[in-house]
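**Q** compute the structure for the input listed below.
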Amino acid sequence: MSLTHSEIRQRLKALSEEHRELDETITHLVETADLDEMKVKRMKKRKLKIKDMIMVYEDMLIPDIDA
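**A** From the prediction side, this is the model:
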């Protein structure tokens, strides 16, 4: 599957927004009495997976350079 630069940028934007929202939610849960450790762990794991996906898409934007 080949994606255009525009599609990659759209996916990066969506993933970045989801990553930011998860970060805010995790921070809120940790700071309040609504601490559900399993929920926080799942959210942190999802956040890490999103970060990995962001790195893959960012790498797709870097042009190949012939050595």
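
**Q** for the rest of this, base every contact and every neighbour count on C-alpha atoms.
**A** Fine.

**Q** longest helix of the chain?
**A** helix 5-31 (DSSP state H).

**Q** in that one, what's buried?
**A** Within helix 5-31, the residues that qualify as buried are 8, 9, 12, 15, 16, 18, 19, 22, 26, 29, counting by 16 or more other C-alpha atoms under 10 Å.

**Q** one more, so I can put them side by side:
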Amino acid sequence: MSLQTHLAELERKHRQLEEAISQAAARPSSDTLDVVELKRKKLLLKEEIERVKLTIPKPTLH
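**A** The predicted model follows:
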């Protein structure tokens, strides 16, 4: 799997977690611990996305 593909997959999962958090927060019956766990997973994904972005070589203008 290329770094670009891996990055796209991580970003897709991040968006899915963002949506799940929004939906859970909108439900009055949602468990606070579930929302906290979703937010923790989202943060871990964000950190992984940043690490992958740092390893992708920058294009040169030559």
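
**Q** circling back: the longest helix of the first structure packs against which elements?
**A** With contacts taken as 3 or more C-alpha pairs under 8 Å, 6 or more residues apart in numbering; DSSP states H and E, helix 5-31 of the first structure sits against helix 37-61.

**Q** compared with the second structure, how much does the helix it packs on deviate?
**A** Comparison of helix 37-61 of the first structure with the second structure after fitting gives an average deviation of 0.5 Å (mean C-alpha distance after the TM-score superposition for the first structure).

**Q** list the contacts of that helix.
**A** 5, 8, 11, 12, 15, 16, 19, 22, 23, 26, 29, 30 (C-alpha atoms under 8 Å, 6 or more residues apart in numbering).

**Q** mind listing what the second one touches?
**A** Listed by C-alpha under 8 Å, 6+ apart, the contact partners of residue 8 of the first structure are 57, 60, 61.
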